[in-house]
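Participant: what would the 3D arrangement of this be:
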Amino acid sequence: DSPAPRLFFKIQSIGTHSLPLVTAAFPAVPWIFVYRDPTHVMMSHLARGKASNALCARTRNRAGSFPQIGEVLREAGAAAGGLSATEYCAVHLGAICRSAVEEHKRGEGQGGSRGRFVNYVGLVKSLVEEVFPNHFRLELTEEMKENVWKVSGMYSKGRDSGRAGEFKDDSKKKEEQASEEVKAAAKKFMMPLYQTMEGFP
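Facilitator: Take a look at the predicted model:
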């Protein structure tokens, strides 16, 4: 018999809050969480206009649905009522990271997590050299590796918006364009979780 086909799911960021359901349904299936410098993540979400219109600010009216939001606020010594739209965006994104961290720690406490945190910096190299062969247990041919590098040269989020084309690292540009408010919010509500994820093997 031929081996069973491999199936990958790419979940939207808000779906991270449902990780416990996913791991309960598929306890033996490995997963990864791709993370990035908090300021750069903020700029990706705020690039298209005002913070109040950004996706990361739209959960404000149902923040109680996600307990991780309350935890991020508590740890930062802040209250939801006094936050600007930019600050709430950082809280929302921090809560997503917290959900991934919580699920990883829960798995570790039960004998070993199937999760792994992968930094956006050097992502493709990490996938080809470490994540695919050692975490997902995939046997990659040289052609497969070459295809990963080739596909990674395309900006995935641009296919339906006229932005398709060669991928270029925009980290420096995001850092330069970020306002002091964005940097402060990212540092206060997201950086502690970023540092936690950096500390995982």
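Participant: contacts, neighbours, all on C-alpha from now
Facilitator: Will do.
Participant: hang on, isn't residue 136 packed against residue 28?
Facilitator: No. Here residue 136 lies out of contact with residue 28, judged by Cα atoms under 8 Å, at a distance of 10.8 Å.
Participant: of these two, who's got more company?
Facilitator: Between residue 136 and residue 28, counted using other Cα atoms under 10 Å, residue 136 has the larger neighbour count: 16 against 10.
Participant: what sits against the nearest residue to the more buried one once chain neighbours are set aside?
Facilitator: When the adjacent residues along the chain are set aside, residue 136 lies closest to residue 30, with 6.3 Å between them (Cα to Cα, 6 or more residues apart in numbering). By Cα atoms under 8 Å, 6 or more residues apart in numbering, residue 30 lies in contact with 114-115, 135-136.
Participant: got it, and residue 89?
Facilitator: 42, 51, 54, 56-57.
Participant: can you rerun that using 6 Å?
Facilitator: By Cα atoms under 6 Å, 6 or more residues apart in numbering, residue 89 lies in contact with 56-57.
Participant: tell me the secondary structure at it.
Facilitator: helix (DSSP: H, G, I helix; E, B strand; the rest coil).
Participant: where's it relative to residue 172, distance?
Facilitator: 21 Å (Cα to Cα, to the nearest Å).
Participant: next, the second sequence, to be compared with the first:
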Amino acid sequence: MTTMHHGYDTSASDPHAQAGLAAFAALVLADEALQARLGAIEQPDAYVADAVAIAAAHGIVLDMEAIRPDRLGISRGTPSPVTLDRWPPCGWLPARAVQTGVIPVFDWAWFGPQQLDMPFYEEAVQRFAPRPFNRMFRARTSLATLMAGADAAPAPAGFVHHMSRCGSTLIAQMLGADPHHVVLSEPEPLDAVVRWAMTSGAPLDEQVAALRAIVAALGRDRSGRTQRVFFKLDSWHVLALPLFRAAFPETPWVFAYRNPVEVLVSQRRQRGIHTVAGMLPVGLLDIPDAENMAADRYAALVLKRMGEAVLEHWHLGGGLLVDYTEMPGAIVDRIAPHFGFVPDPGQRAAMTAIALRSAKAPGLRFVADSATKRRDVTPEIDAAAREFTDSIHARLETLRHDTAILSEQAS
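Facilitator: Sure, this is the predicted structure:
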């Protein structure tokens, strides 16, 4: 540990309070059992009482008011309470990346052994990061520290690339139906590393080391029962496919896609950041005059770039194409075997049950919407699709059918 700050309402000029906080922090950071005990507490008053009791048992005077959290929770970009020169213990995960300069740094939070069963990683962060323990012991590491702490962790079982709005969240949820599987769905710290790698101009070996490190950190076996780790990536990460193949040449990947007009209708209803000009670094997409382009045309060009990336780098190997119309059956019958496991009857039943509900809103039943999306195609969307995406979609379909035939012949 190199520096220590606290984020609580106490007088910074009170040396006794500062000494108590420092001694308590040192005690807890050296004891994983105490981290697990305090990290599991959700109510601030219960946390304060237990922290004071623990401190007293070790001869530390800890004022209750000195550690009572304020109402703000974790605030991105502010000084972190604890800056580490090493990875925190196994129950911790990088929660968020913070841009303090050109190179991102990472704030960690204690998640414990709990399964990440929410549709997106950010939802898990929102659940665990505001806990009192994480507000007091938010740990920050640099990218260099992240890279230095990475060991020879097992490679992920699979990466899910996708066009967006094409069933990728369903893929992630069904893969996560087995409690021995860990699925990281669009974790922001990983995105920060990919963006840095694609825009920094750093040597390829540094980019590879950084990607391996953040994947290892996010995919830690926190429960002691993890058998496979999967990553559902942000849609624009397919543009970094050569980097992923360089870092993880043995890890298979999937590209999920859908008829582009249906994706474009979905993006018009609620735009993802990758389809809004200026929201991603220019170097990622390289679309000239993007800021003056009509929204639907820009979105179609983005989808075109994604499809081109798959086609251009298909020769790197490890890929599987899956069209939205093949789901959910293809997730059990094609994606799972591609990722190294054939679901047994129990796994198959659990995966199939998930397909009956909405992937992004698990409390709701799934309702097919392709017909509705086709009905809502506008002349602008139709024109953009004809100009930019129809030919790419046709090439993806041809490649999917051709590789399926080759696979059948090989078997």
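Participant: tell me how the two chains score on TM-score.
Facilitator: The TM-score (TM-score structural alignment, normalised by the length of structure 1) is 0.77; 176 aligned residues with a Cα RMSD of 2.4 Å.
Participant: mind listing the helices for the stretch 201-350 of structure 2?
Facilitator: 204-218, 241-247, 260-269, 282-285, 295-313, 329-330, 336-338, 345-354 (DSSP state H, counting those that start in this stretch).
Participant: which of the contacts of residue 30 of structure 1 sits closest to residue 47 of structure 1?
Facilitator: For the contacts of residue 30 of structure 1, the residue nearest residue 47 of structure 1 by Cα to Cα is residue 115; the value is 29.8 Å.
Participant: I'd like the distance between the nearest residue to that closest one once chain neighbours are set aside and residue 100 of structure 1.
Facilitator: Of all residues not flanking residue 115 of structure 1 in the chain, residue 31 sits nearest, at 4.8 Å (Cα to Cα, 6+ apart). To residue 100 of structure 1, residue 31 of structure 1 is 10 Å away according to Cα to Cα.
Participant: can you check residue 150 of structure 1 too?
Facilitator: 29 Å.
Participant: the two: who's more crowded?
Facilitator: More crowded of residue 150 of structure 1 and residue 100, by other Cα under 10 Å: residue 100, with 24 against 11.
Participant: give the contact list for the aligned residue in structure 2 for residue 185 of structure 1.
Facilitator: By TM-score structural alignment, residue 185 of structure 1 lines up with residue 384 in structure 2. Taking Cα under 6 Å, 6+ apart as the criterion, residue 384 of structure 2 is in contact with residue 297.
Participant: again, only this time at 10 Å
Facilitator: 260-261, 264, 294-301, 378, 390 (Cα atoms under 10 Å, 6 or more residues apart in numbering).
Participant: for structure 2, just list every one of the strands.
Facilitator: Ranges of strands in structure 2, per DSSP state E, are 3-4, 82-83, 92-99, 104-110, 139-142, 158-162, 181-185, 228-232, 253-257, 319-323.
Participant: may I see the buried residues of the last one?
Facilitator: Neighbour-count burial for strand 319-323 of structure 2, counted by 16 or more other Cα atoms under 10 Å, picks out 319-323.
Participant: now render those as CSV, adding distance to residue 408 of structure 2.
Facilitator: As requested, the buried residues of strand 319-323 of structure 2 are exported to CSV (distance: Cα to Cα, whole Å):
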residue, distance to residue 408 of structure 2
319, 16
320, 14
321, 15
322, 16
323, 18
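Participant: any idea which of those residues is the one closest to residue 345 of structure 2?
Facilitator: The closest of the buried residues of strand 319-323 of structure 2, once distances to residue 345 of structure 2 are taken by Cα to Cα, is residue 322, at 22.7 Å.
Participant: counterpart of that closest one over in structure 1?
Facilitator: Looks like residue 322 of structure 2 aligns to residue 118 there (TM-score structural alignment).
Participant: its match and residue 32 touch, don't they?
Facilitator: Yes. Using Cα atoms under 10 Å, residue 118 of structure 1 is in contact with residue 32, at 6.8 Å.
Participant: anything in contact with each of those two?
Facilitator: With Cα under 10 Å, 6+ apart, residue 118 of structure 1 and residue 32 have common neighbours residue 131.
Participant: OK, contacts around the nearest residue in space to the match of residue 322 of structure 2 that is not next to it in sequence?
Facilitator: Nearest residue to residue 118 of structure 1, sequence neighbours excluded (Cα to Cα, 6+ apart): residue 34, at 4.8 Å. By Cα under 10 Å, 6+ apart, the contact set of residue 34 of structure 1 is 13, 97, 100, 116-121, 123, 197.
Participant: let's see it at 8 Å
Facilitator: Residue 34 of structure 1 touches 117-120, counting by Cα under 8 Å, 6+ apart.
Participant: still contacting in structure 2, which of those?
Facilitator: Of the contacts of residue 34 of structure 1, the ones still in contact in structure 2 (both residues aligned by TM-score structural alignment, their matches' Cα atoms under 8 Å) are 117-120.
Participant: need these in a markdown table with distance to residue 23 of structure 1, can you?
Facilitator: Below are those laid out as a markdown table (distance: Cα to Cα, whole Å):
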| residue | distance to residue 23 of structure 1 |
| --- | --- |
| 117 | 15 |
| 118 | 18 |
| 119 | 21 |
| 120 | 23 |
